[in-house]
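1. need a 3D model of the following:
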Amino acid sequence: MPFSSDHLDELNLLSLFDTHSLQNGIKVHSHEAPTSMVEAARRLYKKGLITQVDGGYLTDLGFEAMEHALKLLGILSTQPTMDIH
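-> Predicted coordinates for the structure are as follows:
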């Protein structure tokens, strides 16, 4: 199953949270943020990954999801080490 554009928006929003502290939240301002990010925040809230419909803080599950998302991004961002023919 490929990532949908909604999944990518949710992953991008998760990547905005501070990786070093659960004490730092974010606010997705509906009058400033792209509609896709506002909707991503709503979906993440409904899934129990963030504490507020417009951002807030990561829940424990949200923190775990953010860690996995950042690991995946790191893996995909590395240069290839093997010469594939």
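
2. CA only for contacts and neighbour counts going forward, please
-> Noted.

3. ok, and what's touching the longest helix belonging to the chain?
-> The longest helix of the chain (DSSP state H) is helix 60-77. Under the contact criterion CA atoms under 8 Å, 6 or more residues apart in numbering, helix 60-77 has outside partners 11, 14, 15, 17, 19, 22, 48, 49, 50.

4. what residues sit buried inside that helix?
-> 62, 63, 65, 66, 69, 70 (16 or more other CA atoms under 10 Å).

5. before we move on, back to that, of the contacts of helix 60-77, which belong to helices?
-> Using DSSP H, 11, 14 are the members of those that sit in helices.

6. take the contacts of helix 60-77 and lay them out in TSV including neighbour count.
-> Output for those, formatted as TSV (neighbours: other CA atoms under 10 Å):
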residue	neighbour count
11	20
14	26
15	16
17	21
19	13
22	13
48	16
49	22
50	25
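
7. to check against the first, give me the structure of this:
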Amino acid sequence: MAFSPDHLAELNLLTLFGSSSAQEGIKVHQHSAPEDTVKAAERLHQKGLITQQDGGYLTSLGSEAVELAQKLQSILSSQ
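-> Below you'll find the model as predicted:
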């Protein structure tokens, strides 16, 4: 099964969160962020991965997802 454009937008947004601290959040500005990023934040919030519709902080499930996304990114980026 291929990643959909929505899934790719969600993965890209998750990789913007810092994995070193649970206190590092992000803010997706609805008026200036790309539409796919705004929608990705809304979906991640609905799925319980982030605390706010416009970013906020990672939930415990979100932290796990970021860790997995970073591992996948590392594997795909290796030579």
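
8. please state their TM-score.
-> In this superposition the chains share a TM-score of 0.99, using TM-score structural alignment, normalised by the length of the second structure; 79 aligned residues with a CA RMSD of 0.4 Å.

9. farthest pair in the contacts of helix 60-77 of the first structure?
-> 19 and 48 (18.2 Å; CA to CA).

10. roughly how far does the one residue sitting closest to the centre of the second structure sit from residue 56 of the second structure?
-> Among the residues of the second structure, residue 14 comes closest to the average C-alpha position under CA atoms, centre = their mean, at 1.8 Å. Residue 14 of the second structure sits 11 Å away from residue 56 of the second structure, taking CA to CA, to the nearest Å as the criterion.

11. likewise for residue 76 of the second structure?
-> Taking CA to CA, one finds residue 76 of the second structure at 28 Å from residue 56 of the second structure.

12. residue 5 of the second structure too?
-> 22 Å.

13. so these two - more neighbours on which side?
-> It is residue 56, of residue 5 of the second structure and residue 56, that has more neighbours when counted by other CA atoms under 10 Å, with 18 against 11.

14. and residue 44 of the first structure, what pairs with it in the second structure?
-> Residue-level alignment of residue 44 of the first structure against the second structure, with TM-score structural alignment as criterion, gives residue 44.

15. OK, contacts around the residue nearest to its match when sequence neighbours are not counted?
-> Nearest residue to residue 44 of the second structure in three dimensions, chain neighbours excluded: residue 50, at 6.0 Å (CA to CA, 6 or more residues apart in numbering). Contact partners of residue 50 of the second structure, counting by CA under 8 Å, 6+ apart, are 41, 44, 56, 57, 58, 59, 62.

16. now the two most distant members of the residues you listed.
-> The widest separation within those (CA to CA) is 13.0 Å, between 41 and 59.
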